[in-house]
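Colleague: I'd like to go over a predicted model; first the sequence, then the structure.
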Amino acid sequence: MTADVQPPRRALIVRGGWDGHQPREATELFIPFLEANGFRVEVHEDTRVYADARTMSGFDLIVQCNTMTVIQGDEIAGLRAAVEAGTGMGGWHGGIADSYRNEADYLQLIGGQFAHHAGKHPDERIGEQSDNYLPYTVTMTELGREHEITRGVDDFDLVTEQYWVLHDDLIDILATTTTPARAWDPWKRPVTSPVFWTRQWGEGRIFVSTVGHRVEVLEDPTVRTVVERGLLWAARTA
């Protein structure tokens, strides 16, 4: 008698938007990982699939890497319905935390939105992405030190974009970073923002990393480990 063979879980990748975040290259980095963990991966280059309720009901995980752009009303409604019904969702940086600025319903779903990243001193800027690359520390919270996504991960340092995030208190914050107030900044005290967080929405789980500006950041061993764990955590469970 043979054991029952479970069908593969299905992951949807939706990518696009600003090319500076390397949506194609960044998502390709994680496809082998997902396949090795039992997912059949389907890739879409736009958001139209979100409006197809029958198709969306078959996915166990949505990985979104789509910075800015515009989403239609039926698409955001379909995305929210899928997550509420149990489809997990995860992503990194602007691909999930700076998507669809035209839709408040998307912001409510994710729980946090990119607002700013501080830059170098104006005299040091050269008009490139590197103008916003600053050294900073990612600090684990007490929850983060215990959570399965970040258990065993210590505070760590990066040199990349440091997201200032507007967020609500329905998110569970696993790590934070603090943007200092420098002499030339208009804000006058440090601002602490979440770096990694989770969110329960209906039956669905959401994982967000604000770290992941480009492939070289996602290839950092600590960042990659957390993102991979986050995607698996978010995916629909039996």
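Modeller: Here it is on my side, so go on. Numbering: from 1, shown residues only.

Colleague: contacts and neighbour counts: CA atoms only from here.
Modeller: Fine.

Colleague: What residues sit buried inside the strand ranked longest in the chain?
Modeller: With secondary structure taken from DSSP state E, the chain has its longest strand at strand 191-201. Residues 193-201 are the ones in strand 191-201 that count as buried (16 or more other CA atoms under 10 Å).

Colleague: okay, the angle between the next helix-or-strand element following that strand and strand 191-201?
Modeller: Per DSSP states H and E, strand 191-201 leads on to strand 204-209 as the next helix or strand towards the C-terminus. When axes from the mean of the first three to the mean of the last three CA atoms, to 10 degrees is applied, the directions of strand 204-209 and strand 191-201 differ by 160 degrees.

Colleague: Against that first model, consider the following:
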Amino acid sequence: MSHLLHRFLVFTLVAVCAAALTTQVQAEDTKPLNVLLITSGCCHDYDFQSKAIQLATEKAGVKAVWTVVNDGGKGTDAEIDFYSSENWADGFDVVVHNECFAKTVNPEYIRSITKVHKSGVPAVVIHCAMHTYRNTDIDDWREFLGVTSRRHEHQAHYGVTIAKADHPIMRDFPEAYTTPMDELYVIEKVWPNTTVLATSKSEKSGETHPVFWTNQYGDARVFGTTYGHSNDTFKDAVYLETLTRGMLWAAGRLE
């Protein structure tokens, strides 16, 4: 099968799945989803990624109201003012974390975020969120994520192997799927309440790592993916569909 034909079939499949997702979600809950997106930091085009996520939910027929907090600059060390209120997540159905602050280490600040999620606020964690606060000594953020990672392998087009085909997030995921150019994160630890949904294998090291998963953190559902480095990934229909399904599942809108 040619690469062009393969891509055509994948996009056709995603279009069909998006239509099915729209029907399923609307049948279950037509109330708009109130989404908080926290984004910024080093290394990525967060403006583009933020718009891509919002457009993906719209194309899937998901009614959503978005609040985007793009704060902290483009460095690796920042404490976002938005988190200074104890009630920073009040009113939101799900929080999407797509920030990248590896050198922020303040335990009190980090726990002001994690304690809110542990009390029941659902979350989606994307790519560099896994390396955010990686230099800190405490494990609260890592337990919240569901995985521990401090580094990544090379960029490549990685094949994805489904581990839980019957999970609502992965139910319509293509059996044969290769990512756009992206990074494979090295996962040091999978936390006890994490369920791995899919993995990728490095052709260089031979190591296999989780790339999509769910986590139960206290009373909160968390969906995570280590993919999301490049703008090409945020143009990919399969990836965006999976993010949308993960967000809906975390918020209790997809079962």
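Modeller: Looks like it arrived, so ask away. Here the structure is a predicted model, which means the values were calculated and not measured.

Colleague: coming back round to it: Serialize the buried residues of strand 191-201 of structure 1 to JSON lines and add fields for distance to residue 44 of structure 1.
Modeller: Supplementary listing: these in JSON lines, determined by distance: CA to CA, whole Å:
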{"residue": "193", "distance to residue 44 of structure 1": "31"}
{"residue": "194", "distance to residue 44 of structure 1": "28"}
{"residue": "195", "distance to residue 44 of structure 1": "26"}
{"residue": "196", "distance to residue 44 of structure 1": "25"}
{"residue": "197", "distance to residue 44 of structure 1": "25"}
{"residue": "198", "distance to residue 44 of structure 1": "24"}
{"residue": "199", "distance to residue 44 of structure 1": "24"}
{"residue": "200", "distance to residue 44 of structure 1": "25"}
{"residue": "201", "distance to residue 44 of structure 1": "23"}
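
Colleague: re the thing from before, the longest strand of structure 1 vs structure 2, average offset?
Modeller: Comparison of strand 191-201 of structure 1 with structure 2 after fitting gives an average deviation of 0.7 Å (mean CA distance after the TM-score superposition for structure 1).

Colleague: That strand aligns to what range in structure 2?
Modeller: Mapped onto structure 2 using TM-score structural alignment, strand 191-201 of structure 1 spans residues 207-217.

Colleague: From the chain's centre, how far out is that stretch? Work that out for me.
Modeller: With CA atoms, centre = their mean, to the nearest Å as the basis, stretch 207-217 of structure 2 stands 11 Å off its chain's centre.

Colleague: same check, this time on stretch 125-132 of structure 2
Modeller: 8 Å.

Colleague: for stretch 168-187 of structure 2, same thing?
Modeller: Distance, centroid of stretch 168-187 of structure 2 to centroid of chain: 12 Å (CA atoms, centre = their mean).

Colleague: Surely residue 23 of structure 1 and residue 16 touch.
Modeller: Yes. Using CA atoms under 8 Å, residue 23 of structure 1 is in contact with residue 16, at 5.7 Å.

Colleague: Between these two, tell me which one has more neighbours.
Modeller: Remark: of residue 23 of structure 1 and residue 16, residue 23 carries more neighbours, 24 against 20, as counted by other CA atoms under 10 Å.

Colleague: residues in contact with the counterpart of that one in structure 2?
Modeller: Mapped onto structure 2 by TM-score structural alignment, residue 23 of structure 1 lines up with residue 46. Taking CA atoms under 8 Å, 6 or more residues apart in numbering, we find residue 46 of structure 2 in contact with 39-40, 98.

Colleague: on contacts alone, who are the packing partners of the helix ranked longest in structure 2?
Modeller: The longest helix of structure 2 (DSSP state H) is helix 3-28. Applying 3 or more CA pairs under 8 Å, 6 or more residues apart in numbering; DSSP states H and E, we find helix 3-28 of structure 2 packed against helix 237-250.

Colleague: returning to that earlier point: superposed on structure 1, what's the mean shift for the helix or strand following the longest helix of structure 2?
Modeller: Toward the C-terminal end, the helix or strand that comes next after helix 3-28 of structure 2 (DSSP H and E) is strand 33-41. Compared with structure 1 after the fit, strand 33-41 of structure 2 shows a mean deviation of 1.4 Å (mean CA distance after the TM-score superposition for structure 1).

Colleague: Out of the contacts of residue 46 of structure 2, which is nearest to residue 129 of structure 2?
Modeller: Checking those against residue 129 of structure 2 with CA to CA, the nearest one is residue 98 at 5.6 Å.

Colleague: Quick check: residue 223 of structure 1 touching residue 215?
Modeller: No. Assessed by CA under 8 Å, residue 223 of structure 1 is found out of contact with residue 215, at 10.7 Å.

Colleague: Do you have the strands of structure 1 handy? List them.
Modeller: Under DSSP E, structure 1 gives strands at 9-17, 39-44, 61-67, 88-92, 112-117, 134-140, 156-160, 163-167, 172-179, 191-201, 204-209.

Colleague: Could you tell me where the third one falls in structure 2?
Modeller: Residues 94-100 of structure 2 are matched to strand 61-67 of structure 1 when aligned by TM-score structural alignment.

Colleague: Then the fifth one?
Modeller: Under TM-score structural alignment, the counterpart of strand 112-117 of structure 1 in structure 2 spans residues 147-152.

Colleague: Just the residues contacting the matching stretch, thanks.
Modeller: 130-131, 134, 142, 183-191, 194.
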